[in-house]
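Asks: Sequence and predicted structure below; questions after.
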Amino acid sequence: MSTTWSAPGRVTLIGDHTDYNAGLSLPFGLDRRTSVTVRRADEPILRVRSDSPGAGPVSVPARVLELPEPPAVDGWAAYPIGMAWALAQAVPGAIGPFEATVTSDVPVGIGVSSSAALEMAVGTALAELFGLDLGPAELAAAGQRAENVAVGAPTGILDQTAVMFARRDHGVLIDFADLARRAVPLGLAAAGLGVLIIDSGTRHEHGTGGYGQRRAECAEATSVLGLTSLRELGVDDLDRVRPRLAPNVFRRVRHVVTENARTARVTELLDAGRAAEIGDLLTASHASMRDDFENSVPAIDAAVAAAVDAGALGARLFGGGFGGACLALVPTDRAEQLAAAITAGVVAGGHPDPVIRLAAAADGPRREPDPG
C-alpha cells in the first residue's frame, strides 16, 4: 500500500525572528503545497526521489534510523531522510524501510518554508504508513529536530508549527513562550484585501551566514541581561537596557521587542475585523528588520517601497531574510495594477524582475487521493 499527504508552505504575516526569542508570531499556510507518496520498501533501504530538476533519487541503508546521529546526506534529501530519522528517534523501532516520491509547487529559497512543507508532508505520510501515535505538535518538533540536527540549519519551530496548524482563511498566532497557539480570522476577503507575494529572486540559506549570527546576537543579549529570553522585555525597557549592550546587539533586541508588540496589535485588529488597519504595522515591521535586524536586501527594500508608493496598505520582508520574498497587503481589485507598479519600481532600481502572485491562507497537512 501507499499513502499520499501534502502540506502547505508558510507565510509570516508578521512576527519574524521572534520564535527563538520566546516571542509572538502570526503566520498562515500558503496555497502552494508539497506532496509525498510513501510505501514500504522491499529491501532494507530508505529511498527518496523528487520531481524537482537535478534532484535525483537518493538511497541510504534503513539501519541509519537506529543510529543516535543522523546520516550524512547532502542537498534536498537531507530533509525527508532527516525527518524519518527524527521520527525514529521519537518512536524507536516503529519506522521501517520505505520509498518516498516528492512533488511540490512551493517555491524554494524565498522564505515560504519549502523545507517545513517537505518535512511535514513526509512526517504525516510516514505517521500513517507506520501507525505512529504522534500528534501535530510532536510532528512539528520532529521536523525542527530534523532541520537542526540532520540539515544543520539553526531554525526555530515557527515554520513546522505554522504548517501543522494552518487553517484556511486564518492565521496561526503562536506564543513561543509556551507554544500556545490559536487560529486568528484574517478577514481579508471580507475587507476586499489580498496578499501579494513578491519573490525578489535573491536566494537565502539558513544553514549558513547571517541567520545564525542573528540568533547568536540575541542569545548574547539574553545572557548579558541575565534573562531567560528576550520575551521578558517590553518596549518601555529598551532605554534601560541599551547602555548594557553593544550597539548592534541592542538593535537586534529592539527589533524583537517591538516586533512582539506589533504582532500583538495586528492580532487585536484582526480579531476585531479591522484588517484594513494593519498595513502601517506591516511596513513598520519591515523598517525594523531593515534597520535594526539588518536582514533585508536592496531588491526587497525596493519592492516594499514600490508597493507602498503604489498604494499597498503595507508591505514587509518575511521569513528568515537575507534574500527571499516580501509581502504586500493590497486591495484585490487593484492587485494586478499594483503588481505592475511594483515590478516597474524594482526594475527601475536596477534589480531583476520580481515574480509576483496573489496568495491565500490554506489548510495544513491533508491526506490526498492515492495516485493512479
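Replies: Here it is on my side, so go on. Numbers count the residues shown, from 1 in each chain.

Asks: C-alpha from now on. contacts and neighbour counts both.
Replies: OK.

Asks: residues contacting Leu126?
Replies: Applying Cα atoms under 8 Å, 6 or more residues apart in numbering, we find Leu126 in contact with 38, 84, 95, 132.

Asks: Next one: the second one from Gln144, what distance?
Replies: So the one you mean is Ala84. Going from Ala84 to Gln144 by Cα to Cα, to the nearest Å gives 12 Å.

Asks: Could you do the first one as well?
Replies: With distances defined as Cα to Cα, the gap from Val38 to Gln144 amounts to 21 Å.

Asks: Next: the last one.
Replies: With distances taken as Cα to Cα, Leu132 is found 18 Å from Gln144.

Asks: Mind jotting down where the strands sit in the stretch 51-200 of the chain?
Replies: If you assign secondary structure with DSSP state E, counting those that start in this stretch, the strands in the stretch 51-200 of the chain sit at 58-61, 98-104, 170-175, 180-185, 193-199.

Asks: Second structure for comparison follows:
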Amino acid sequence: MTDITSEFTAAYGRAPEGVWSAPGRVNLIGEHTDYNKGFVLPFAINFRTQAAVARRDDREIHLRSTFAEGEVVASLDSLSPDTMDGWSAYVLGVAWAAADAGVAIDAAFGLDILVDSRVPVGAGLSSSAALECAAGAAFNELWDWNLGDVALARLGRVAENTAVGAPTGLLDQAASMLGQEDHVVVLDCLTEEARAVPLHLREEGLGILVMNSNVDHEHATGGYGDRFRSCAEGARILDVESLREITADDLPRAQELLDEEAFRRVRHVVTENERVLATVAALEKDGPRSIGQLLDASQASMRDDFEITVPEIDTACDTAVAAGAIGARMTGGGFGGSAIALVPLEQADQIADAVRARLSEAGMREPTIFAVVPSEGARRDR
C-alpha cells in the first residue's frame, strides 16, 4: 500500500495526526436481502482503504486521493447531498449524514484528508463502504462522536443512499465495521443485530478465491435499482412492510398475486434468507466444507430468479465447481463484478487456471483471480 503518511505530507505540508482504515467485503451468501430487511453473511477482506487526516483551524474539509487529480473543498456549514458528486460524496456524505442525524458537528474543526484505496473498484467488493467506514472511523475519533460500530455503519449507508444515490442496505458497511479475522458476520437487517460466526478456514485447509469478471457495474443506476423497486412493489402487493415477512409457505399465495417476473424476484429473496440461516447453522455444526450446495443454490437463484448475473460470472462459477471448488456463487450487487469460490488450498491454483482457460475458450474477457482472507474491520492504523 502507498506510504500514505509521506503522500499526505507532500500534499499538505505537514504530517497527518492519524491514519484510519477500513476493509472491503465479500458476501459469503445473502444477496439483495439486506434492503428487504432479511439476513446477510458477509466478511471483511484483507484489502483496505486508508484515510490520513489532520485537523485544520477553520471549518473546511480539504479532500484529496491517490487515485484522482485535484482537491475537493467543502464547508461544514453548507454540507448537502445536492453539492456532492463523484468519489468525494462517499466521504463528505458521512459527515452530512451525521449532522442530519443530530450528531453535533457545530463545534467541529475542519480536516485535511488524503485517501488511498487497495479495494478493487467495480469488482463487487464494496470499495464504497470501505471509503465510508474509513472516513467514519476517523470522524468518530477526531470529532468525539463516540458512536459504536453499528451506528457508524448506518451513517455510511445513509451517505450511500442519499449523497451517492445508491439504494443499498446495511450489508457492506456492517461488514466493513464489524469484521473479525476468520469470521463471517451474520446480520439481521430488520433488527440490525449482528454477531460473528467462526469460519475455521485455516484449520480446514480452505480458502476463498475472488473471480473478478472485469465486467464493471454501477449500483446507482440500472438493474440494481430495478430490483430494489421490484421487491418494494412485491411487498406492497403482498401487504407486508418488507419481504422479510414472507416465508416459503407464503410462496404459493405470492405466485397467485404476482406476475411471473415479480414472483421470481420475491422467491429469490425468500429462499436466499433461508439459505443464509442454513449456512450459519451448517458452519456452526459441520464446518465450512458443508456449505457448498448452499453456495451453488444461491448462485442458481441469482441467475434464474433474480437475473443479476452475467455470462462471465455463470461460467466462472460452473467451471470452478467442476474443477474441484466446494461451492461458488456471485457476490455483490450483480450485473458484473465478482464471484467467489470456496476451495481446498491445495487445489486453488488449478481451479483458477481452469476458470481462466474456460473463459478464454468462450471468448470472454480474462478474469482477475485472487485469494481473500476474512479480516479485521475498521480501525486506527497509527
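Replies: That came through fine. None of the values given here were measured: they were computed from a predicted structure.

Asks: Looking at Val38 and Gln144 of structure 1, which is more packed in?
Replies: The neighbour count for Val38 of structure 1 versus Gln144, taken as other Cα atoms under 10 Å, is higher for Gln144 (28 against 23).

Asks: Aligned to that one, what sits in structure 2?
Replies: Using TM-score structural alignment, the partner of Gln144 of structure 1 in structure 2 is Arg157.

Asks: Spatially, what comes nearest to its match if we skip its sequence neighbours?
Replies: The shortest distance from Arg157 of structure 2 to any non-neighbouring residue, by Cα to Cα, 6 or more residues apart in numbering, is to Leu170 (5.9 Å).

Asks: Alignment lookup: that neighbour to structure 1.
Replies: Leu170 of structure 2 maps onto Ile157 in structure 1, by TM-score structural alignment.

Asks: Now compare the contacts of Leu126 of structure 1 with structure 2 and keep only the conserved ones.
Replies: Mapping the contacts of Leu126 of structure 1 onto structure 2 (both residues aligned by TM-score structural alignment, their matches' Cα atoms under 8 Å) leaves 84, 132 still in contact.

Asks: related to what we said a few turns ago, the residue nearest to Arg157 of structure 2 against Ala159, yeah?
Replies: No: in terms of Cα atoms under 8 Å, Leu170 of structure 2 does not count as a neighbour of Ala159; the distance is 11.2 Å.

Asks: Structure 1: matching residues for the longest strand anywhere in structure 2?
Replies: Longest strand in structure 2 by number of residues, with DSSP state E as the criterion: strand 39-55. Here strand 39-55 of structure 2 aligns to structure 1 at residues 24-40, judged by TM-score structural alignment.

Asks: Show me which residues of the matching stretch are buried.
Replies: 24-40 (16 or more other Cα atoms under 10 Å).

Asks: what's the offset of it from the middle of its chain?
Replies: Remark: stretch 24-40 of structure 1 is offset 10 Å from the chain centroid, using Cα atoms, centre = their mean, to the nearest Å.

Asks: just checking, what residue in structure 1 corresponds to Val186 of structure 2?
Replies: Under the alignment (TM-score structural alignment), Val186 of structure 2 maps onto Leu173 of structure 1.

Asks: OK, contacts around that match?
Replies: Applying Cα under 8 Å, 6+ apart, we find Leu173 of structure 1 in contact with 24-27, 181-184, 267.

Asks: That's all I had, so thanks and see you.
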